[in-house]
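K.L.:
Pasting the sequence and the predicted coordinates here, then a few questions.
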Amino acid sequence: MRIRRAEADDAAALTALMKASAAYQGDYAGILANYAIDAAQIARDHIYLATDDAGRMMGFYSITIDPEPELDLMFVIDAAQGTGLGRDLFAHMRGVAAQIGIGEIIIVSHPPALGFYLRQGAVRVGTKAPTPTAAWERPILKLRVD
């Protein structure tokens, strides 16, 4: 596995990987319905992707800085769930966050992913109320990265 910084021409593949996730089907599909990663987002945010030995995209994460540091997106392809790839991406994210001077990062979790983030050391600090695009409550967590 190789982890590298995303480039502008990765935008369509990142969006496709995200939208193919079984975790965001059915009731959860609405949050991604009109969302697409674009070149501006890739230039602005800290987006890193993992590829397998054949160069196939296996997962990615995105750190946003404004208004406060947040793990904005984290996806692993369905076929790689449970293989340790998510843990490896999360460890990489933690290292990048520390390198860019982030001491603490917010995670607004997809409810089914809460256990994963807790196992990685994040602490639940609250709940985000439903919104028009996310019609369910979402756990809010914080992670110390320094």
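P.N.:
Yes, it's here. Numbering: from 1, shown residues only.
K.L.:
okay, CA-based contacts and neighbour counts for the rest of this
P.N.:
Will do.
K.L.:
so where does residue 59 fall, helix or strand?
P.N.:
Using DSSP states H and E, residue 59 maps to strand 57-64.
K.L.:
Please apply the same query to residue 140.
P.N.:
Using DSSP H and E, residue 140 falls within strand 138-144.
K.L.:
and that strand, how far out from the chain's middle?
P.N.:
Here strand 138-144 is found 13 Å from its chain centre; the criterion is Cα atoms, centre = their mean, to the nearest Å.
K.L.:
How about stretch 7-14?
P.N.:
The chain centroid and the centroid of stretch 7-14 are separated by 15 Å, computed with Cα atoms, centre = their mean.
K.L.:
Okay, one more to line up with it:
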Amino acid sequence: MVYIRQAAVQDVRILSELAYASKAYWGYDEAFMEACREDLTITEAHLTAAQFFVVEENRQIQGFIALEQDLSQRDRGLVTNLFIHPKAIGHGYGQALWNRMIDAARDLGICTVLVHSDPHAEPFYVRMGARRIGEIASTVFPDRHLPVLEIIV
């Protein structure tokens, strides 16, 4: 049975491992992945700063999403993380998490959600109804630009 719940402190290690494995799925080399490790590490502070939801099947975490509300513009939010276990990609978990995030955004009064996407994940966000509005420099590799997408909730 598929179940979506809020992430808990005891999940941070699993979420970090899942984020790393999910990013590696796209074929990035070892040096690239090691450079990204810190950004892919989920901490208790992350759980406090954003709403994290995990999707489980048979009590196994298959993926997670995080929505952070912009405190200076409370009607805006940012998806800071969306990762699916490599073996679970294509099974509908991403869409289920996306829909849960949209519900959470509405509950918070968020009207616009932004995503700074990995280039490989951009087609997923477009299928979810987001549209590309620009690019932003990567926090790990400033010369690498990431798509910025927006969805009106």
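P.N.:
Arrived safely. None of the values given here were measured: they were computed from a predicted structure.
K.L.:
Send over the TM-score of the superposed chains.
P.N.:
TM-score of the superposed chains, computed with TM-score structural alignment, normalised by the length of structure 1, equals 0.89; 144 aligned residues with a Cα RMSD of 1.9 Å.
K.L.:
Would you mind giving the residues in structure 2 matched to the strand holding residue 59 of structure 1?
P.N.:
The aligned range for strand 57-64 of structure 1 in structure 2 is 61-68, by TM-score structural alignment.
K.L.:
Contacts for the matching stretch, please.
P.N.:
15, 18, 49-56, 77-85, 88, 93-94, 97-98, 101, 105 (Cα atoms under 8 Å, 6 or more residues apart in numbering).
K.L.:
Can you tell me which of those residues are buried?
P.N.:
15, 18, 50-56, 77-85, 93-94, 97-98, 101, 105 (16 or more other Cα atoms under 10 Å).
K.L.:
from those, which ones fall inside strands?
P.N.:
In this view, those that belong to strands under DSSP state E are 51-56, 77-84.
K.L.:
Most widely separated two among the residues you listed?
P.N.:
56 and 77 (24.1 Å; Cα to Cα).
K.L.:
Quick check: longest helix in structure 1 by residues?
P.N.:
Longest helix of structure 1, by residue count under DSSP state H: helix 85-99.
K.L.:
Return the angle between stretch directions for it and strand 138-144.
P.N.:
With axes from the mean of the first three to the mean of the last three Cα atoms, to 10 degrees applied, the angle from helix 85-99 of structure 1 to strand 138-144 works out at 50 degrees.
K.L.:
aligned partner of residue 93 of structure 2 in structure 1?
P.N.:
So, by TM-score structural alignment, residue 93 of structure 2 is matched to residue 85.
K.L.:
Which residues does the longest helix of structure 1 contact?
P.N.:
3, 50, 59-61, 63, 75-76, 103, 105, 120, 145-146.
K.L.:
Quick check: next helix or strand after that helix?
P.N.:
Heading C-terminal from helix 85-99 of structure 1 (DSSP H and E), you reach strand 104-108.
K.L.:
and that following strand, which stretch of structure 2?
P.N.:
Under TM-score structural alignment, strand 104-108 of structure 1 corresponds to residues 112-116 of structure 2.
K.L.:
How much space separates the closest residue to residue 80 of structure 1 other than its chain neighbours from residue 133 of structure 1?
P.N.:
Distances taken as Cα to Cα, 6 or more residues apart in numbering put residue 58 closest to residue 80 of structure 1, at 7.1 Å, once the chain neighbours are dropped. Relative to residue 133 of structure 1, residue 58 of structure 1 is positioned 26 Å away (Cα to Cα, to the nearest Å).
K.L.:
Which residue of these two possesses the greater neighbour count?
P.N.:
residue 58 (23 against 13; other Cα atoms under 10 Å).
K.L.:
hmm, back to that, just give me the mean distance for the longest helix of structure 1 relative to structure 2.
P.N.:
Superposed on structure 2, helix 85-99 of structure 1 shows a mean distance to its aligned partners of 0.9 Å (mean Cα distance after the TM-score superposition for structure 1).
K.L.:
okay, the angle between that helix and strand 46-51?
P.N.:
Interaxial angle of helix 85-99 of structure 1 relative to strand 46-51 (the same axes, to 10 degrees): 150 degrees.
K.L.:
can you list contacts of stretch 120-134 of structure 2?
P.N.:
Outside stretch 120-134 of structure 2, the residues touching it (Cα under 8 Å, 6+ apart) are 26, 95, 98, 147, 148, 149, 150, 151, 152.
K.L.:
What subset of these is buried?
P.N.:
By 16+ other Cα under 10 Å, the contacts of stretch 120-134 of structure 2 give 98, 147, 148, 149, 150, 151 as buried.
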